[in-house]
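S.K.: Sequence below, structure please.
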Amino acid sequence: MSTDDPSSSPPPERPQRRIRSFVLRAGRMGSGQVRALAELGPRFVLPYAAAPIDAAAVFGRQAPVVLEIGFGMGQATAQIAATRPDTDFIGIEVHEPGVGALLKTIGEQGLANLRLIQHDAVEVLEHMIAPASLDGIHVFFPDPWHKKKHNKRRLIQPALVALLASRLRPGGVLHCATDWEDYAVQMLEVLSAEPLLANSAEGYAPRPDYRPLTKFENRGIKLGHGVWDLVFLRKG
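M.R.: Down below sits the predicted model:
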């Protein structure tokens, strides 16, 4: 008979869960998205690697670089890239249907200034984006986690904002947008508290021309819902 008594042993320590920038949800893939992933993914999707990206080598030119976190299905991302051909864009999204949809659009519109990464944004920022290397960061309509008990899961938190600010060049732009007022209040408070950032406006900013109105946003505006843009600059 064994002398070990499991009941007398201390319980094993539970590993701490690392906060991620997303919650993975299932989604259906259309045939066009599947085809785009297979045919265009090898060219336009950058594999995750724990080494800084050489944007000039990736895009084949020297140009301003803007990172977008969570592009959804990619309609706004594609529109911004199409209207700003002199800027290179890197979009991060973990949901495969969105990646496939944006790849399909890239193929249809011939968007050479856009690359995608299908990985957790925090790890990408930590390992693939060098300090002071970005000219802009876009965070449009992140999950609001509207229940108060879930607010701690929101993406825009002090630690992440400090990381975002460190990846911007002096004068670089951090542009966030949300259609949840209490999240806008939190964003303004957190962004204003980051010492590397300065608000470009007195409070919330007018929507910059480069950020297109989405169908969802247009519908909300017609119903009287608000949208809040926050545009902060990296201090020199």
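S.K.: Could you use CA atoms for every contact and neighbour count after this?
M.R.: Fine.
S.K.: Is Glu189 in a helix, a strand, or coil?
M.R.: Of the three states, Glu189 takes helix under DSSP: H, G, I helix; E, B strand; the rest coil.
S.K.: gap between it and His225?
M.R.: Noted for Glu189: a distance of 21 Å to His225, by Cα to Cα, to the nearest Å.
S.K.: cool, and Glu108?
M.R.: Plainly put, Glu108 is 33 Å away from His225 if you go by Cα to Cα.
S.K.: okay, the two: which has more neighbours?
M.R.: Shown here are Glu108 and His225; by other Cα atoms under 10 Å, His225 has more neighbours (13 against 9).
S.K.: Could you find the closest non-adjacent residue to that one?
M.R.: Asp179 (7.3 Å; Cα to Cα, 6 or more residues apart in numbering).
S.K.: Second chain to compare with the first, below:
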Amino acid sequence: MNASSDTPPRSIRSFVLRQGHMTAAQQRAIDEYWARFGVDYRAEIIDLNAVFGRNAPKVLEIGFGMGAATTEIARRLPESDFLAIDVHGPGVGNLCKLLAEQGLENVKIMRHDAVDVVENMLADGSLHGIHIFFPDPWHKKRHHKRRLIQAPFVAKLLPKLQSGGYIHLATDWEEYAVQMLEVLNGFPELANTADGFAATPAYRPETKFEARGKRLGHGVWDIIFIKKCFNAQGCT
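M.R.: Modelled structure (predicted):
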């Protein structure tokens, strides 16, 4: 498994590396199931249909935590394939374990910086959807520049999205939600599916973290935009 890279420092990163304890079960799941679910990073465009072994809508998920929501979404949307990217070992191991336990074959995992993957491995127009749920809000104002959802990163994502494809963001930090909305509204090729924030779609399950926050009175905001079609024949 290609777990790291020797890339130079960059201004955009999709993660902050934190130490986490890898359990024996998580490491065993990686060792046993990586060949089945894992995709190693390489700096060349890949054919996602070949990777998944079928022609189906492809959804990129950036940051999947411990993988429970990813697994549930894949179960609810069996007609779609999901390329799930995260760098944290315990979550990678846990997602491998969950996929094997549930017999799901429509998820592939990458343990790498998503910015590199987007820039170097994904063909333009290859994605039907993009999911980024609960990215680090970087609460302190002086750290806002570290937030993932900013115009330069969205500009990298949009060419990979098909016309008619969608980008779905979610956060439990209201000020970040407002920023996300402003960023996506700044792209003329995107159209909001709602008048402001969107209702949570049926495919996105409530996480334990989210449920606990709601019990404490915290809000959750979903933002869903569609990439407009610019051809006379409609979206292709």
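S.K.: Next, the TM-score between them, please.
M.R.: Here the TM-score for the pair of chains, by TM-score structural alignment, normalised by the length of structure 1, is 0.92; 222 aligned residues with a Cα RMSD of 1.1 Å.
S.K.: thinking again about what came up before, can you count the residues close to whatever residue of structure 2 lines up with the residue nearest to His225 of structure 1?
M.R.: Here Asp179 of structure 1 is matched to Asp172 in structure 2, going by TM-score structural alignment. A total of 20 residues lie near Asp172 of structure 2 under the criterion other Cα under 10 Å.
S.K.: Give the full set of residues in contact with Asp172 of structure 2.
M.R.: Asp172 of structure 2 sits next to Phe134, Glu210, Gly213, His218, Gly219, Val220, Trp221 when contact means Cα atoms under 8 Å, 6 or more residues apart in numbering.
S.K.: Starting from Arg61 of structure 1, give me the distance back to the alignment partner in structure 1 of the third one.
M.R.: This points to Gly213 of structure 2. In structure 1, the residue matched to Gly213 of structure 2 (TM-score structural alignment) is Gly220. Separation of Gly220 of structure 1 from Arg61 of structure 1 (Cα to Cα): 39 Å.
S.K.: who's more crowded, those two?
M.R.: With neighbours defined as other Cα under 10 Å, Gly220 of structure 1 and Arg61 compare such that Gly220 has more, 14 against 11.
S.K.: got a list of what that one touches?
M.R.: Gly226.
S.K.: In which helix or strand does it reside?
M.R.: Under the criterion of DSSP states H and E, Gly220 of structure 1 resides in helix 215-222.
S.K.: Following element in sequence after that helix, please.
M.R.: From helix 215-222 of structure 1, the next helix or strand downstream (DSSP H and E) is strand 228-234.
S.K.: quick one: the longest strand anywhere in structure 2 to helix 208-215, angle?
M.R.: As assigned by DSSP state E, the longest strand anywhere in structure 2 is strand 161-171. Per axes from the mean of the first three to the mean of the last three Cα atoms, to 10 degrees, the angle that strand 161-171 of structure 2 makes with helix 208-215 is 50 degrees.
S.K.: what helices or strands is strand 161-171 of structure 2 leaning on?
M.R.: Under the contact criterion of 3 or more Cα pairs under 8 Å, 6 or more residues apart in numbering; DSSP states H and E, strand 161-171 of structure 2 touches strand 127-133, helix 174-185, strand 221-227.
S.K.: make it 6 Å
M.R.: On a contact count with 3 or more Cα pairs under 6 Å, 6 or more residues apart in numbering; DSSP states H and E, strand 161-171 of structure 2 meets strand 127-133, strand 221-227.
S.K.: State the span of structure 1 onto which the first one is aligned.
M.R.: Aligned by TM-score structural alignment, strand 127-133 of structure 2 corresponds to residues 134-140 of structure 1.
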